[in-house]
Structures are given as C-alpha cells and as structure tokens.
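Chemist: Sequence first, then the predicted structure, then my questions.
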Amino acid sequence: MSSDDPMLAVEATAGDVVLISVRGSLDGWSGCDGLARAAQGEAKRTVVDSSGLTFADSAALHALLHGRRKHTATGMPLVLAGPLHTTVHRLFEITGTREASRFVDSVEQARTC
C-alpha cells in the first residue's frame, strides 16, 4: 500500500500493523479509500498516527469515520494515535464523535492495545 499524498505516509510494519501517518493540515482530505483498503488487507490492525496533524476539517473527519466503519465491518481494529493537536481534539469533541473511535497517546500504545 502506498500514497502519493505528501500529507500521508502508509507503511506496513512488523507485527501485521498498517501505520498511516498524517501530518499538517487535512482540509478536503479524501483518505477514505486508503483507510478502506487497509481494512481489507492482511494486517491485524490499522494505526493512524495523528500526532503530526495540526488541523482537520469535516472531510477529514468523514474519512476517518468511514474508515472506522469499514474496519468495524471486517473486525479489524482502527486506532488513532496522538497526542492530538488541540484543534483536532476539538473537532472530535464538538462533533460528538470522540467516543466513536479508539484513541491512545502514542503509536507504541496503538500497536498493542
């Protein structure tokens, strides 16, 4: 799995984990396809490293929620790793979607939770 998006890096890591690193400002992000493909792969979990993400809009939120639904349907965990930037954390809080996803403080925690 790979990406041509400079804000997104996708890699398979040891332990059957797909690590998707996002950074910068995700406004108008269409990452739904990448997250959905990760749910259908051979890995045992997908980790989204959100620690470098400074801003996300409703399109980014939609991509994450769509990816979560695809992962739930296949029984594969999707974990968002932080720490989250204040503006990103606020997006989840004000939209009431914080409880819809699994959040942990670091990629290391996400690999094993």
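Modeler: Yep, that arrived.
Chemist: okay, CA-based contacts and neighbour counts for the rest of this
Modeler: Will do.
Chemist: hey, which helix is longest across this protein?
Modeler: For the chain, the helix with the greatest residue count under DSSP state H is helix 58-74.
Chemist: Could you say which helix or strand holds the residue nearest to the spatial centre of the chain?
Modeler: Note on the chain: the residue nearest the mean C-alpha position is residue 48, at 3.3 Å, using Cα atoms, centre = their mean. Using DSSP states H and E, residue 48 sits in strand 45-56.
Chemist: Give me the helices and strands touching that strand, please.
Modeler: For strand 45-56, the packing partners by 3 or more Cα pairs under 8 Å, 6 or more residues apart in numbering; DSSP states H and E come out as strand 17-26, helix 32-39, strand 78-81, helix 86-95, helix 107-112.
Chemist: For residue 67, find the nearest of those.
Modeler: Judged by Cα to Cα, the one of the helices and strands packed on strand 45-56 that comes nearest to residue 67 is helix 32-39, at 4.8 Å.
Chemist: Name the residues of that closest one that are buried.
Modeler: 32, 34, 35, 36, 38, 39 (16 or more other Cα atoms under 10 Å).
Chemist: Presented hereafter is structure B, for comparison with structure A:
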Amino acid sequence: MTGDEKRVVVETAPGGAVLIRVRGSLDGWSGSTELADALTGAADGGGSRTVVDLSGVEFADSAWLHALLDGRRQHGAAGIPLVLAGPMTATVHRLLEVTGTLGAFQVADTVDSAFTW
C-alpha cells in the first residue's frame, strides 16, 4: 500500500447498500478513525445494509475492533444490517476469535455473498 492510497473507501452498492472497503494496517494511529467515520456515515445514511470488506486488512488492533463494535451498535439502533465480508486474513480472524467478538457480527465469506443475505 502506498502513502497515497486510502485505507477506507466508501462505495454505493446495488440495492441501496453501502460497501466499505478497508485496506492495509488499521490501528490507533492509522485507519481506525476513518473506519469509525465511514461506519457512522453508513448508519446515519439509512442504506439497506452495510458491508465491510475486510479482505485487504493486513493487521488490526483494539482501536479497529472498537470502531467495528461501535459501528455495530449504531447500525443496530438504525435497524440496518452490518455484515463483515472476507476472506479475512488469519490475523484479523484470530483477533475477532480471541476477543470473543466474532459471534457478535454477521460474517460472509465474500463481498458478493454478503449482499445475498
């Protein structure tokens, strides 16, 4: 990933959904704030669902996880499904497993399958 590339990109997806593509390393110093902002915008935007593409995340820490959990809460309050899509790296999957938060999210194997639920 070059310095010019965005770590978090928000796209409009078919059916009024929002796709948030996340790339690179996300931690308290980079990317987590952008993810939190994107999730808040998606929850406030009233879309049909939000899909977070995690296939490009190489590293994540507790700040990233906090952003996801806050996003989950916001989406739940707004009545909008939030789906995490992979394939996830072993590092990201392990973080969700170890913290006991994997079961708190709807998880799809791929971005395409996340839109078919």
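Modeler: Now that the structure is in, tell me what you want to look at. None of these values were measured; they are calculated from a predicted model.
Chemist: Between the buried residues of helix 32-39 of the first structure, which sits nearest residue 17 of the first structure?
Modeler: Ranked by distance to residue 17 of the first structure (Cα to Cα), the buried residues of helix 32-39 of the first structure are led by residue 38 at 9.6 Å.
Chemist: which residues does that closest one contact?
Modeler: 18, 46 (Cα atoms under 8 Å, 6 or more residues apart in numbering).
Chemist: now for residue 72 of the second structure: what does it line up with in the first structure?
Modeler: Correspondence of residue 72 of the second structure to the first structure, assessed by TM-score structural alignment: residue 68.
Chemist: before we move on, the earlier item: how far apart are the longest helix of the first structure and its match in the second structure?
Modeler: Once the two are superposed, helix 58-74 of the first structure sits an average of 0.4 Å from its aligned residues in the second structure (mean Cα distance after the TM-score superposition for the first structure).
Chemist: Which secondary structure elements does that helix sit against?
Modeler: With contacts defined as 3+ Cα pairs under 8 Å, 6+ apart, helix 58-74 of the first structure has these neighbours: helix 32-39, strand 78-81.
Chemist: Tabulate the ones you listed in a markdown table, adding columns for distance to residue 93 of the first structure.
Modeler: Putting these into a markdown table (distance: least, Cα to Cα, whole Å) gives the following:
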| stretch | distance to residue 93 of the first structure |
| --- | --- |
| helix 32-39 | 21 |
| strand 78-81 | 15 |
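Chemist: follow-up on the earlier one: deepest of the helices and strands packed on strand 45-56 of the first structure, which one?
Modeler: Neighbour counts (mean count of other Cα atoms under 10 Å) averaged over each of those peak at strand 78-81, with a mean of 24.
Chemist: Name the residues that touch that one?
Modeler: 45-51, 67-68, 71, 101-107, 109-110.
Chemist: Could you pull up the residues touching the nearest residue to residue 88 of the second structure once chain neighbours are set aside?
Modeler: Among residues not flanking residue 88 of the second structure along the chain, residue 55 sits closest, at 5.0 Å (Cα to Cα, 6 or more residues apart in numbering). By Cα under 8 Å, 6+ apart, the residues touching residue 55 of the second structure are 22, 23, 85, 86, 87, 88, 89.
Chemist: Can you tell me the closest non-neighbouring residue to the aligned partner of the last one in the first structure?
Modeler: Yep, that's residue 89 of the second structure we're talking about. Structural correspondence for residue 89 of the second structure with respect to the first structure (TM-score structural alignment): residue 85. For residue 85 of the first structure, the nearest residue in space outside its immediate sequence neighbours is residue 54; the separation is 5.6 Å by Cα to Cα, 6+ apart.
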